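**Q** Pasted the sequence and its predicted model underneath.
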Amino acid sequence: MIRRFGETPEPGQRYIRRPGVYVLLPQGRSLLVTWYDDGQNPELQLPGGGIDPGESPVTALHREVFEETGWLIAAPRRIGAFRRFTYMPEYDLWAEKVCTIYRARPVRRMGPPTEAFHEARWMSAAEAVERLGNSGDRHFAGLHLAGL
């Protein structure tokens, strides 16, 4: 069973399962994160997102990191997973997000993010643990900070 973070599912609400991949990108004592701000739901996030049909998780991870940060990554390694139940306003969708978390090495910035409303930011791992927008992301950033 995959650990759940966040809100309890609403009774009677139908949720669509959405598998996704997300990554911790450490450099020294900092993490590369993405600031998402569409003017309605600003949030600090681990880079990543949904896996497209027919796409492998690692391919999705590379694509999502590039889209949200403009960075290339290397050596992704799976470190865990969690799920959370949430409403995704950008898709008008109630989702059971199944989030697989990786750790990878940021290799090179190729340019700005190509996905709208995203901005790549470096911040201390300790600050990320406090500011990431969901408790699952904060949990895995905290494990990273603790050296696990």
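**A** Nice, I can see it.
**Q** okay, CA-based contacts and neighbour counts for the rest of this
**A** Will do.
**Q** List the buried residues of stretch 134-145.
**A** Neighbour-count burial for stretch 134-145, counted by 16 or more other CA atoms under 10 Å, picks out 134-142, 144-145.
**Q** Looking at the residues you listed, which are in helices?
**A** Counting by DSSP state H, the buried residues of stretch 134-145 place 135-142, 144-145 in helices.
**Q** which SS state does H62 fall under?
**A** Secondary structure, DSSP: H, G, I helix; E, B strand; the rest coil: H62 is helix.
**Q** got TSV for the buried residues of stretch 134-145, with distance to P47 too?
**A** Shown next, in TSV, are the buried residues of stretch 134-145 (distance: CA to CA, whole Å):
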residue	distance to P47
N134	13
S135	15
G136	13
D137	10
R138	13
H139	15
F140	13
A141	12
G142	16
H144	15
L145	17
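**Q** want to try JSON lines for the ones in helices among the buried residues of stretch 134-145, with distance to V107 as columns?
**A** JSON lines is the format used below for these (distance: CA to CA, whole Å):
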{"residue": "S135", "distance to V107": "27"}
{"residue": "G136", "distance to V107": "25"}
{"residue": "D137", "distance to V107": "22"}
{"residue": "R138", "distance to V107": "23"}
{"residue": "H139", "distance to V107": "24"}
{"residue": "F140", "distance to V107": "21"}
{"residue": "A141", "distance to V107": "19"}
{"residue": "G142", "distance to V107": "23"}
{"residue": "H144", "distance to V107": "19"}
{"residue": "L145", "distance to V107": "20"}
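**Q** and the comparison structure, right after this:
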Amino acid sequence: MIRRHGEPVKPGQNYTRRPGVYAILLRGDHILATHQAEPIPEFQLPGGGIDRGEQPIPALHREVHEETGWKIAVTRRLGAFRRFTYMPEYDLWAEKVCTVYLARPVRRLGPPSEPGHTAIWLPVEEALHRLGNPGDRAMLARALG
């Protein structure tokens, strides 16, 4: 059973399952997060949806690069959680199945290519409060022990 974080399931609402991969990128006492400006400005773990036919680890590398501009080295799978949410950019009610990996930022290759995203180094103590969803915050707390 994968733990649910965030808003409760809306009775009668149909949700589309959307698997995704996300990274906790630690360097010292900071993490590399992404700040997404739209639709609601928030800090997030970098990552996103796995495209049809794509494997999780290549999807993680692609998504982190798009959202932060960084090349990463994946260390290990940390865990997974579910979120039931409306995704306005896709006009979709989604059951997001979020698998989170510990990874290491290797090299900045350039700016994020994903529109509206900015790579931000956050102190981990600040990130525990500022990440935009409770699943991201819980996974960071788990990573920190």
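**A** In hand now; what should we look at? Because the structure is a prediction, the values reported are computed rather than measured.
**Q** Please look at I2 of the first structure and G80 and confirm they touch.
**A** No - the criterion here is CA atoms under 8 Å, and I2 of the first structure misses it with G80 at 9.1 Å.
**Q** Pull out the buried positions in stretch 104-123 of the second structure.
**A** Buried residues in stretch 104-123 of the second structure (16+ other CA under 10 Å): 104-105, 112, 117-119, 122.
**Q** actually stretch 53-63 of the first structure, not the one I wrote
**A** So stretch 53-63 of the first structure, judged by 16+ other CA under 10 Å, has buried residues 57-58, 60-63.
**Q** if I pick P57 of the first structure, what's in contact with it?
**A** Counting by CA atoms under 8 Å, 6 or more residues apart in numbering, P57 of the first structure touches 20-21, 51.
**Q** which of the residues you listed count as buried?
**A** 20-21, 51.
**Q** out of those, who's nearest I101 of the first structure?
**A** V21 (6.0 Å; CA to CA).
**Q** How much space separates that closest one from E10 of the first structure?
**A** 24 Å (CA to CA, to the nearest Å).
**Q** go on, I79 of the first structure?
**A** 29 Å.
**Q** Looking at those two, which is more packed in?
**A** Ranked by neighbour count (other CA atoms under 10 Å), I79 of the first structure and E10 place I79 first, with 15 against 11.
**Q** Which helix or which strand is home to the more buried one?
**A** strand 71-88 (DSSP states H and E).
**Q** other SSEs contacting that strand?
**A** Helices and strands touching strand 71-88 of the first structure, by 3 or more CA pairs under 8 Å, 6 or more residues apart in numbering; DSSP states H and E, are helix 57-69, strand 93-109, helix 135-145.
**Q** let's go with 6 Å and repeat that
**A** In terms of contacts (3 or more CA pairs under 6 Å, 6 or more residues apart in numbering; DSSP states H and E), strand 71-88 of the first structure is packed against strand 93-109.
**Q** Against the second structure, what's the mean shift for the strand it packs on, could you check?
**A** Here the mean offset of strand 93-109 of the first structure against the second structure after fitting is 0.3 Å, by mean CA distance after the TM-score superposition for the first structure.
**Q** Strand 71-88 and the next helix-or-strand element following that strand, what's the angle between them?
**A** Later in the chain than strand 93-109 of the first structure, the nearest helix or strand by DSSP H and E is strand 118-124. Here the directions of strand 118-124 of the first structure and strand 71-88 differ by 110 degrees (axes from the mean of the first three to the mean of the last three CA atoms, to 10 degrees).
**Q** who touches strand 118-124 of the first structure?
**A** 29-36, 68-69 (CA atoms under 6 Å, 6 or more residues apart in numbering).
**Q** average gap between it and the second structure?
**A** Here strand 118-124 of the first structure is compared with the second structure after superposition; its mean distance to the aligned residues, by mean CA distance after the TM-score superposition for the first structure, is 0.3 Å.
**Q** Next secondary structure after that strand?
**A** Toward the C-terminus from strand 118-124 of the first structure - assigned by DSSP H and E - lies helix 125-131.
**Q** Quick check: I2 of the second structure touching E95?
**A** No - using CA atoms under 6 Å, I2 of the second structure makes no contact with E95, being 11.8 Å away.
**Q** Please say which of those two ends up with more neighbours.
**A** E95 (19 against 11).
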